[in-house]
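Okay, predicted coordinates and the sequence, questions at the end:
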Amino acid sequence: MPLVRIDALGCDVQRLEALGRAVQEALGAAMGYPEDDHFQILTGHDGERGTVRHGTYLGVQRDDGIGYVAITLRGGRPPAQKRALYRRIAELAQEHAGTEPRNVFVTLTENTDADWSLGNGEAQFLDDRP
């Protein structure tokens, strides 16, 4: 059950939705998440009321087409699966939203079962819940 946050500069609703769709499809393909396991926060920044910063780091030439994808999920996936996810997100972001792969910045934050409440004030992933 990942929680996805996407922040993109100069991004209209259609591009945000396309980026969200790309990430959701990649999570299914690379990590086996079902289609209805879909929790996303999509934010477009116009450069005036909100913005994002980017730079050239590790030889990647980013520009104002950048999209930051932050995914929080329960830990335990091997590096090869994470690499497949990054690659598939970049491919689908280009296909669905026209975002160049060099402008797709992804970060994963892992946590444990105890770190989630999906509603009703319960910790649904814990075995000891009432």
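Structure received. Numbering: from 1, shown residues only.

contacts and neighbour counts: CA atoms only from here.
Fine.

Can you tell me the element residue 85 falls in?
Following DSSP states H and E, one finds residue 85 within helix 79-97.

by contact count, what packs against that helix?
helix 13-31, strand 104-111 (3 or more C-alpha pairs under 8 Å, 6 or more residues apart in numbering; DSSP states H and E).

Give the buried residues for that helix.
The neighbour-count check on helix 79-97 (16 or more other C-alpha atoms under 10 Å) flags 85, 86, 87, 88, 89, 90, 91, 92, 93, 94, 96, 97 as buried.

Please compare the first structure with the one that follows:
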Amino acid sequence: MPLVRISHSQGRSQADRDALSQAVHQALVSAFAVPQDDYFQILTEHLPNQGLRFPKNFLGIEHGEEMIFVQITAAEGRSSEQKKSLFQGIVDRLNISLGLRKEDIFINLIETKRENWSFGRGEMPFA
């Protein structure tokens, strides 16, 4: 039941946006055993050099001109190994499908209690 936000620079083709979306989702399916139909995403385009800010170098990682930001809000309870698998799965898939540099993929995971989710009608299926 993750909610995924993917932010990228404007100008990507529909095929690229679809590949971004699918790469992150398939990594979630693989690493977190998310059901295939548990697919809630928000993709946001930003004007080049205006909406996304990042340093050229941070923690010894040299960033290129274009970063992809992936923020995932998910229920708590995954192990560190599952999280590592997710992060590596995302960067590997994006590198292979879009040729993105692994250094240019920023990932943030936010964990919440299962009771904090409603998928419609105001219902709380996990409360």
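Nice, thanks for sending it over. What you are looking at is a predicted structure, and each value in this text was computed from that prediction instead of being measured.

And the TM-score between these chains?
Once superposed, chain against chain, the TM-score is 0.92 (TM-score structural alignment, normalised by the length of the second structure); 125 aligned residues with a C-alpha RMSD of 1.4 Å.

Strand 104-111 and the helix holding residue 85 of the first structure, what's the angle between them?
140 degrees (axes from the mean of the first three to the mean of the last three C-alpha atoms, to 10 degrees).

how far apart are helix 79-97 of the first structure and its match in the second structure?
Here helix 79-97 of the first structure, set against the second structure after superposition, deviates by a mean of 0.7 Å using mean C-alpha distance after the TM-score superposition for the first structure.

mind putting the helices and strands packed on helix 79-97 of the first structure in a markdown table, mean neighbour count and distance to residue 58 of the first structure included?
What follows is those, written out as a markdown table (neighbours: other C-alpha atoms under 10 Å; distance: least, C-alpha to C-alpha, whole Å):
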| stretch | mean neighbour count | distance to residue 58 of the first structure |
| --- | --- | --- |
| helix 13-31 | 20 | 23 |
| strand 104-111 | 15 | 12 |
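
wait, which of the ones you listed is closest to residue 72 of the first structure?
If you check each of those against residue 72 of the first structure by C-alpha to C-alpha, strand 104-111 wins as the nearest, at 4.7 Å.

Average offset of that closest one relative to the second structure?
Mean for strand 104-111 of the first structure is 0.4 Å (mean C-alpha distance after the TM-score superposition for the first structure).

ok, and what's touching that strand?
Outside strand 104-111 of the first structure, the residues within contact range by C-alpha atoms under 8 Å, 6 or more residues apart in numbering are 66-75, 86, 89-90, 93.

And stretch 1-15 of the first structure, by the same measure?
Under C-alpha under 8 Å, 6+ apart, the answer for stretch 1-15 of the first structure is 16, 19-20, 33, 37-47, 51-52, 64-74, 97.

go with 7 Å
37, 39-47, 51-52, 64-73, 97 (C-alpha atoms under 7 Å, 6 or more residues apart in numbering).

circling back: pick the one among the buried residues of helix 79-97 of the first structure closest to residue 125 of the first structure.
Nearest to residue 125 of the first structure among the buried residues of helix 79-97 of the first structure, with distances taken as C-alpha to C-alpha, is residue 85, at 23.3 Å.
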